[in-house]
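Participant: only geometry, no sequence info:
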């Protein structure tokens, strides 16, 4: 009996271990960034790239990786993804320079794309009916738990060892997941897989990469510099070619027809706005805690718990809430809470206690938790059953692009504000610009990040209210328990990094 039970839940164990790795490596890395920068002599741009290299490669490769997995085998791609992620984690752990770490993080994103693209498909093939609902519920619990515990675990690892172990600790988990997957996960393929879209892959990667690179390096090169302007020109041209290529294909990897559905478009915008507004804030708020308030990694991680823990519990209750009120209202409230929370956090000052921002952190956690599963529910509700995989993959892409562009865009705003301090220092009499003034400038720069994030979330709330129709969830054709389990899991949530 025990052996049969182990076989029965083997695929779930393998997928959940992979999900644990992927989600921990989003929030766990954020609290380690100041230590990484000090150890590897990195600057603000390096820290942005450490986050964005992972998010960009994952976003760029996710949709095509799913098509490849459908063709050659989902277990095979899942196993390759685990190996790639493990090797990349080892390389991150031994990195001797910021540039090397950025490249290794990009390799992690490649492995992450393979795991994201195949995990839910493996569960869908392995389980049916009530077992599928249980599997999706467990998947969602791991997703939320990893996000909630990431900052605390990262801080504890940094204090007990050093930042390198936040990557090296992945290795035994990878080995265990590989062993379980080899023994218990059956191979599955799609009988009629869609073709791999190399043109779409190239144009999308170049477009998003050029935009993020321009945002990150523009302040250093100069916003009027020829290279910066060239990148800003390449981005819309390449993305325009991507859109054109998708419109002309019979089986596109990014189905533009889904975006013509107002509710799907509203959900996609909500996914982007949630990630762009919050993950950019996480990075720079952590820098404030550690560099201005002189906290260690564990203390910084503890201060982020109001966001992550409340997000976990809010996500658990979002499914029940969606059964009472419309998904449109839930998403509008969620993004509204995020906008208000970020706005309240502008009260944080270099001389104030971090608890001043506690109401804002609570509101952001509530908004984050309500938004993730509700976006997934909307996506499943409005997408035709045969396009569920494409729809959730697109949703995840919007999330990851939100992470990358949010970190890069807010970084540009943040670094521009800090650069004004350097100008003031050169003009001021020697010694007149003390550390208190620099700390205050840091707080002012952080305020601009909060205002920007609040504006993004606010616009997202308005567009969600306007575009999303009061659809019924769960999705038509999906049993209620399965759809609620998928919604709770945050299907297509991506990394939240």
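Facilitator: Happy to help now that I have it. Keep in mind the model is a prediction, meaning the values are calculated, not measured.
Participant: For the rest of this, base every contact and every neighbour count on C-alpha atoms.
Facilitator: Noted.
Participant: Just list what the lengthiest helix in the chain packs against, helices and strands only.
Facilitator: As assigned by DSSP state H, the longest helix anywhere in the chain is helix 388-427. On a contact count with 3 or more Cα pairs under 8 Å, 6 or more residues apart in numbering; DSSP states H and E, helix 388-427 meets helix 44-72, helix 198-221, helix 262-287, helix 358-382, helix 435-467.
Participant: With mean neighbour count added, can I get those helices in a markdown table?
Facilitator: Formatted as a markdown table, these follow (neighbours: other Cα atoms under 10 Å):
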| stretch | mean neighbour count |
| --- | --- |
| helix 44-72 | 25 |
| helix 198-221 | 20 |
| helix 262-287 | 26 |
| helix 358-382 | 27 |
| helix 435-467 | 21 |
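Participant: can I get the ones you listed in a markdown table with distance to residue 238?
Facilitator: Shown next, in a markdown table, are the helices and strands packed on helix 388-427 (distance: least, Cα to Cα, whole Å):
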| stretch | distance to residue 238 |
| --- | --- |
| helix 44-72 | 13 |
| helix 198-221 | 5 |
| helix 262-287 | 20 |
| helix 358-382 | 27 |
| helix 435-467 | 24 |
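Participant: try this one side by side with the last:
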């Protein structure tokens, strides 16, 4: 049984290791956007190359993050966490030494695999190590400190790009990872899930990754006109076929576990647990909230990809000024997320989510106005503040609603599904919207052309957020956060919610066996 107390020495060491480990991945994802103009110049990359620099990481992370949580529960959370940190760091070195854009993109894909191993491990270690009454405070501290790291990332990235060059954005991970490994080996206890059994859903993970890869490749390469149409068509067909195959495989495995109580009919062999139990989508509200997540995080993904580029290419901002331009957004999330969650408990999630998405859409339209002669105080800051106020009203209620609208035994997998949906949304939106807005080839070298494409892309993203607001108003119940007993559900995210994707939430306390049918998720694709 976990018995570490937060205020003790061992508790502080565990918190340090998990915060630093997750911060390594978080920092990398935030500072890379700041470095895009410089690395594009040095590596002679076009817009598609920059898209792949961002998307290669997101692709492998989204494709394997649920499998990473399962590996940790089976073989040891600390062990898989450490493997992820070392893997991520080795890939970071390859990124820093990249000789061309192709090598950088491949290295970023390898980074994503490392991120998929370490990201779910940080929270699952907290869940497995701390005493039950200390877990909420541990998660809150992890969230708050992670928010500080997220706030410092763009500033540090801008300074590194200006002072030492873009390669140090990746090489900085080496000393940070060394500290994580040292602390984790010495002070983090090992833990496993004693109920994790059965074969892994490797085909499910492979099909999910192939579906995302094929679709992303087709969306990214089609507008450029330089890739053969036959190859683009083949990638699109492969992506769609893999997506259909994924659904069929998950449905068959879920049915097999229900029919045979977790064991196959022949030879007593264990039926692999589905990576995505489709039963979680039985709730109409859960499905609707995930569509809202897709719309919101798709728009946000494009904003974060193009915003810093626009400031440098069109506005003439320095890397450090561009990198810190979004700092008020993180500050607002840190200050207001907990309050938004508490407000949603009182009035229900429909109002704050609907209003928040509308305000965020207005902020995105203000962002679209940022151009050549824009000043930070007059143009950039008001747009970021309005967008941040809207986002702060949405993220905590959204995360809480995802957990509240899924069956309690599926809470962990529901959080993982929502996280994967958010990452897939950013991946596909970054692949599709910039080319559709005219941002292809060497558009970033022409400030006028880039400025026009940026305005079109931001307007499209504002439309996505507005559509999310309409869907929220029509589908999300005011009582979504109220448990059947009348007690309201406490949002897990209390201090800060990640803007890259919703946080993976720890699995709730085990439900007594009598109340858990044999087709429950069991193992840990759900757990993080």
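Facilitator: Alright, I've got the coordinates. Keep in mind it's a predicted model, so treat the numbers as computed, not measured.
Participant: And the helices and strands packed on helix 388-427 of structure 1: which comes nearest residue 189 of structure 1?
Facilitator: Nearest to residue 189 of structure 1, of all these, is helix 44-72, at 4.9 Å by Cα to Cα.
Participant: after superposition, how close is the helix or strand just after the closest one to structure 2?
Facilitator: Per DSSP states H and E, the first helix or strand lying C-terminal to helix 44-72 of structure 1 is helix 74-93. By mean Cα distance after the TM-score superposition for structure 1, the fitted helix 74-93 of structure 1 averages 1.1 Å away from its aligned residues in structure 2.
Participant: Tell me roughly how far whatever helix or strand comes next after helix 74-93 of structure 1 lies from structure 2 on average.
Facilitator: Proceeding N to C from helix 74-93 of structure 1, the next assigned helix or strand is helix 98-126, under DSSP H and E. In the superposition against structure 2, helix 98-126 of structure 1 averages 1.2 Å from its aligned positions (mean Cα distance after the TM-score superposition for structure 1).
Participant: how much does helix 98-126 of structure 1 deviate in direction from helix 388-427?
Facilitator: Angle, helix 98-126 of structure 1 to helix 388-427, by axes from the mean of the first three to the mean of the last three Cα atoms, to 10 degrees: 160 degrees.
Participant: Quick check: which helices or strands does helix 98-126 of structure 1 pack against?
Facilitator: Applying 3+ Cα pairs under 8 Å, 6+ apart, we find helix 98-126 of structure 1 packed against helix 10-30, helix 44-72, helix 74-93, helix 129-160.
Participant: Need those helices in CSV (columns: distance to residue 251 of structure 1).
Facilitator: CSV is the format used below for these (distance: least, Cα to Cα, whole Å):
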stretch, distance to residue 251 of structure 1
helix 10-30, 27
helix 44-72, 11
helix 74-93, 19
helix 129-160, 28
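Participant: looking at the ones you listed, which is closest to residue 242 of structure 1?
Facilitator: helix 44-72 (11.9 Å).
Participant: chain center to that closest one, what's the gap?
Facilitator: With Cα atoms, centre = their mean, to the nearest Å as the basis, helix 44-72 of structure 1 stands 11 Å off its chain's centre.
Participant: Could you give the residue range in structure 2 aligned to that helix?
Facilitator: Using TM-score structural alignment, the residues of structure 2 aligned to helix 44-72 of structure 1 are 47-75.
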